[in-house]
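In: Here's a sequence, model it:
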Amino acid sequence: MYQYSEFDRQFVRLRAEQFRDQLERWQAGQLSEEQFLPLRLQNGWYVQRYAPMLRIAVPYGEISSAQLRVLAHIAREYDHPDAALLAHAQATQDELQASQPGLTLAAPPLRYGYGHFTTRTNVQYNWIALTKAADVMDLLASVGMHGIQTSGNAIRNITCEALAGIAPDEIVDTRPFAEITRQWSTLHPEFAFLPRKFKIAFNGAAEDRAATGWYDVGLQARRNSAGEVGFTVKVGGGMGRTPIVGSVVREFLPAAELLNYLEAVVRVYNRYGRRDNKWKARIKILVKAEGQKYIDAVEAEYAAIVAQDGAPHTITAAELARVQAGFVVPALSPAGIPSEVSITAKPYQRWLKQNVRPHRLPGLSVVTLSFKRPGFAPGDADAATLDALAELADTFSAGEARLTHEQNLALPWVHASDLPALYEHAQALGLVQPNIGLLTDMIACPGGDFCSLANARAIPIAAALTEMYQDIDEVTDLGPIDLHISGCINSCGHHHSGHIGILGVDKDGKEWYQVTLGGADGSALSGPAMPGKVVGPSFSAAEVPDVVEAILDTYRAQRSSAAEHFIDTLRRVGHEPFKQAANGARHAATERRSHARQAEAATA
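Out: Purely as a prediction, here's the structure:
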């Protein structure tokens, strides 16, 4: 994985020192809350529903064992609310739980002492006191980590597919381009105060595994007829209140021109993007409103950058080679770790099929560890697990791991002969659920349990569905299904792109949920990126599990064969049968609650 230069390391250390000074001046009353707000946001520090939330950048998802150990230390020593805060938060959650109509599923207790893997390969903590923030930033800087531009109206953490550099079907390893873009965009003075946040994603395979259609800028690697590397450039994708799939503005951009063209794209947005209404300030609104006029303005700006400015950000062959040298195959330990796992056992074979992928190098495999465990929210890793992951990375994957868009963790350099031993070690941690790409490999944001923007909780819904579908035979029979849950319209859980999407909404001060069907992220399974369609009015929290079950029962009844995937059946038969099933489940749940109330009244 890429190693920061001494300049990078010094930069991160100095940034941590600067933040400590800012924090101390705020604590001393020398900076007001208003003055301190943008300073903490620029370093990834939010204030959420109950406590501060820290977001840490993991560029293009690559993370080392040393970094995992520091994250474990932070979780263990710093991610703790005091007793009064925890009691207040739990009481608030219990009150909300009690207010929900007919809800019989218990919400998981509020947890602390863990990190949360996000859909954009960041790591978040939910309980670190601001008084300890500078100490945490120093710890992160010691291993080259930070929270720079994980918040604010700037270019955010650069992402790319988790299989970059290791997939057999790869066109181009996009990690060097992602790293060059990270260096260019970090503290870019012209783009420090954009109209709104700005996200860039790279994809290097023919299959879009980075959901590039849903990004402000999505970059799909290509080779032209001459074999030259370039990118198809999509601009204006995004979810939120107005889900829009990005528009292609350049079919083939030579790779050397990447930064010059990005500068034009962002500069035009910075100039014309709305600043009077934050809900209409994302670049997707500008692209949708202006269409070809926006593309023409970008091309004119790009031409000026090349002709008048001399194309100052052209990526030279020497610069590309310098960065590519940081992405060489690591030194691998010898294979042959002993194991007592029976390789013919059904659980191991099922895991091998579902969680292990081929590698571009003979003799190696890519292993995805599932962070969709009973008792944990999707993407949560406590301190002990983070320490254990560091050990797994050192033992089996040359000290490297990767966070994935689906809130899991992959080990990219595993000897195929060591798979039984890795399975044995990961099984002890509860990380071998053979559900990657299946129903219970769900995406979910933290929702109303932590986020002050959320209308409803996502974690209890995820827990209820996980509990319902513990039979791995049933989950396997259902086949590939993307289930995404968001606590509000901001769509941090990417509900718009789920085959089944669940969105928390507020209704009369209570938690309700909309269900959408037919969303897609652009992968080979899902097809071109598109938002799902709402199947009916909102459902109560108590009704959501029944609604999902009815939808899946309808799929089983409607599919042409066991081999037809959910998304294909939905597109073949249309939404109506599923909509009827969802509404039927609601009526049945209402009747059950009515009978229960009548029985309770009769015995009172």
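In: Please make it C-alpha for all contacts and neighbour counts, starting now.
Out: Noted.
In: max-length helix in this structure?
Out: helix 576-603 (DSSP state H).
In: neighbours of residue 3, just the number please.
Out: 13 (other CA atoms under 10 Å).
In: For the closest residue to it other than its chain neighbours, give me its contacts.
Out: Beyond its immediate neighbours in the sequence, the residue positioned closest to residue 3 (CA to CA, 6 or more residues apart in numbering) is residue 326, lying 6.3 Å away. Listed by CA atoms under 8 Å, 6 or more residues apart in numbering, the contact set of residue 326 reads 1, 2, 3.
In: let's see this one next to it:
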Amino acid sequence: MYRYDEFDAAFVHQRVEQFRDQVARRLNGSLSEDEFRPLRLMNGLYLQLHAYMLRVAIPYGTLSSRQLRALAEIARRYDKGYGHFTTRQNIQFNWPALADIPDILLALANVEMHAIQTSGNCIRNVTADAFAGAAADEIEDPRVTCEIIRQWSTLHPEFSFLPRKFKIAVTGAPTDRAAVAVHDIGLKIVRNDAGEVGFEVAVGGGQGRTPMIAKVVRSFLPRRYLLSYLEAVLRVYNQLGRRDNLYKARIKILVHEVGTETLTQMIEDEWALIKDGPVELPAGEQERIGRYFAPPPFANLPAEAPGYEAERRRNEAFAAWTRTNVEAHWQQGYAIVTLSLKPAGGVPGDATAEQMDAIADLADRYSFSEIRVSHHQNLILAHVPRADLPDLWRALVALGLATANIGRVSDIIACPGLDFCSLANARSIPVAQRLSERFRDLDRAHDIGELRLNISGCINACGHHHVGHIGILGVDKKGEEFYQITLGGSSAEDAALGALVGPAFAADQVVDAVETIIETYRTHRRNGERFLDTYRRVGLAPFKESLYATA
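Out: Next up is the predicted model:
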């Protein structure tokens, strides 16, 4: 993984000391909250309903065991003993005291982490496929591209005050595990007919109150032109993006208003002015950064692991876990393992300090001291010898991290909602907890099959409800919490936005409504279809009829 050079280290530590002075002035009254607000947001510090919240960047979702232990210590010393992993592959601490924030940032800087550009109208944390460098279907490790973008975009003087926040995601495989279609810029690493590696570039995706799927503006961009093309996109957006209306400020609105063809031509015209110019990477820089992401020293393992196969035959709980939480690795004898942060009744994405410390130990033992964060709010050990899977599983069971539900109904994405967020209209966490309790029977969950259920507490869609196979949106009706339901969304390579079923459900009805949807699917599915396949075949009508039959 990438390591800070002298410039990185000096820059991040200088930022800590700058913010230490700003916090001191806020505490002694020299700065008002209005004056302090832009300064704290530049350092990832939000003021939520009950306390400050610090959002820490985890670039492209990759952590070392040392960094995870530092996060555990921050949770233990400065928060309430846990952290919350987000759909942006970040971690949030919900209860830090303002006076402690500089010390937290220093602790982060000491392990090559920071909170810069996790807020504000700038290019946010660049996200990637959490299986990067390990997936069997990967063309190229997308983290190299992400790191190049991170270095280019951090405090870029032209793009530090954009019309609105800006999000970029990169996937290196045909299977989209990075949700690129719902980002301001989505990059897919592809090969052209000549076998050259480059990018498919899509622009204008996003969720929120006006959800849109990104439009492809270039089907193949040669790798050497990555930064100049991104710069052209950002320049067009910076010039033409709406600054007079917060709700129309994202680039997706610009794409919608001018049209994909016109926007594409604007980008191409801008690109022509800077192509082959100084913005491109210096010779050898791609290779230099790429060396940080060289494969770990894999052992020469056999294709078969007899102990693993024997354990699968005699232990159904272990076998069920391997079917959902274990994926193929490109390296013979290894596997990718997802650690579920979604136990029955738990808060999606939360991990205790003790769990983080233990996961760091497991990463040291089984996965080259490396951990990944997925946009589905789970953690991943990307390089586990298949022979070690039984021992790893037993350790995860003891930690409450072995729920065999990845990609199943209880693997719920949920934002913090009204329990924490000042923007929320309704609670997300209690609904997620009740749903995970309702569907805690894993035999039933496995029978239901692949199903993505996402919950947002407001229209800002931090819970990605628009792209859930089943999406739930909390709304306020005269001071009461209600929940709208959408069906048919997807954030994968078949990206789609969900369709609204009908009138919202009260808080005490929404779990039963999801039950009705799932039973309707089971009634109509054919030959083991996924929920999404059945929905696309039969349409909305059967689900709507079941939900409102007694209304």
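In: Give the aligned range of stretch 454-470 of the first structure in the second structure.
Out: Against the second structure, the aligned range for stretch 454-470 of the first structure is residues 424-440 (TM-score structural alignment).
In: Can you get me the start-to-end distance on the matching stretch?
Out: One end of stretch 424-440 of the second structure to the other measures 27 Å (CA to CA, to the nearest Å).
In: Likewise for stretch 467-483 of the first structure?
Out: This stretch, stretch 467-483 of the first structure, spans 15 Å end to end (CA to CA).
In: repeat for stretch 194-201 of the first structure
Out: End-to-end distance (CA to CA), stretch 194-201 of the first structure: 18 Å.
In: next one: it to chain centre, how far?
Out: 16 Å (CA atoms, centre = their mean, to the nearest Å).
In: Next, the contact list for residue 13 of the first structure, please.
Out: Contact analysis of residue 13 of the first structure by CA under 8 Å, 6+ apart lists 138, 141, 142.
In: Identify the residue of the second structure aligned to the last one.
Out: In this case it means residue 142 of the first structure. Residue pairing (TM-score structural alignment): residue 142 of the first structure is matched to residue 110 of the second structure.
In: Could you do residue 364 of the first structure as well?
Out: Checking TM-score structural alignment: residue 364 of the first structure goes with residue 334.
In: Which stretch of the first structure lines up against stretch 244-251 of the second structure?
Out: So stretch 244-251 of the second structure is aligned with residues 276-283, judged by TM-score structural alignment.
In: Tell me how far the closest residue to residue 142 of the first structure other than its chain neighbours lies from residue 189 of the first structure.
Out: Closest residue in space to residue 142 of the first structure, ignoring its immediate chain neighbours: residue 13 at 7.4 Å, by CA to CA, 6+ apart. Distance from residue 13 of the first structure to residue 189 of the first structure, counting by CA to CA: 20 Å.
In: related to what we said a few turns ago, pull the distance from the match of stretch 454-470 of the first structure to the chain's centre.
Out: For stretch 424-440 of the second structure, the distance to the chain centre is 19 Å (CA atoms, centre = their mean).
In: wait, residue 345 of the second structure sits on residue 433?
Out: Yes: here residue 345 of the second structure reaches residue 433: they are 4.4 Å apart, a contact under CA atoms under 8 Å.
In: If you count neighbours, what's buried in the match of stretch 454-470 of the first structure?
Out: By 16 or more other CA atoms under 10 Å, the buried positions in stretch 424-440 of the second structure come out as 424-436, 438-440.
In: so which of those residues comes closest to residue 225 of the second structure?
Out: Among these, residue 424 lies closest to residue 225 of the second structure (CA to CA), at 40.4 Å.
In: show me the contacts for that closest one.
Out: Contacts for residue 424 of the second structure (CA under 8 Å, 6+ apart) come out as 417, 418, 457, 458.
In: By neighbours, which of those wins?
Out: residue 457 leads the contacts of residue 424 of the second structure on contacts (other CA under 10 Å) with 32 neighbours.
In: For the stretch 1-150 of the first structure, which segments count as strands?
Out: Ranges of strands in the stretch 1-150 of the first structure, per DSSP state E, counting those that start in this stretch, are 45-47, 52-56, 62-64, 114-117, 123-125.
In: I'd like those written out as CSV, with distance to residue 430 of the first structure and mean neighbour count added.
Out: Putting the strands of the stretch 1-150 of the first structure into CSV (distance: least, CA to CA, whole Å; neighbours: other CA atoms under 10 Å) gives the following:
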stretch, distance to residue 430 of the first structure, mean neighbour count
strand 45-47, 31, 21
strand 52-56, 25, 25
strand 62-64, 21, 22
strand 114-117, 16, 26
strand 123-125, 20, 24
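In: Out of those, which gets nearest to residue 185 of the first structure?
Out: When these are compared by CA to CA, strand 52-56 sits nearest residue 185 of the first structure, at 16.5 Å.
In: got the contact list for that closest one?
Out: Contacts to strand 52-56 of the first structure, defined as CA under 8 Å, 6+ apart, come from residues 44-47, 122-130, 145-148, 150-151.
In: Residue 347 of the second structure matches what in the first structure?
Out: Aligned counterpart of residue 347 of the second structure in the first structure: residue 377 (TM-score structural alignment).
In: same deal with residue 479 of the second structure?
Out: Using TM-score structural alignment as the criterion, residue 479 of the second structure maps onto residue 509 of the first structure.
In: and its match, how far is that from residue 195 of the first structure?
Out: Distance from residue 509 of the first structure to residue 195 of the first structure, counting by CA to CA: 31 Å.
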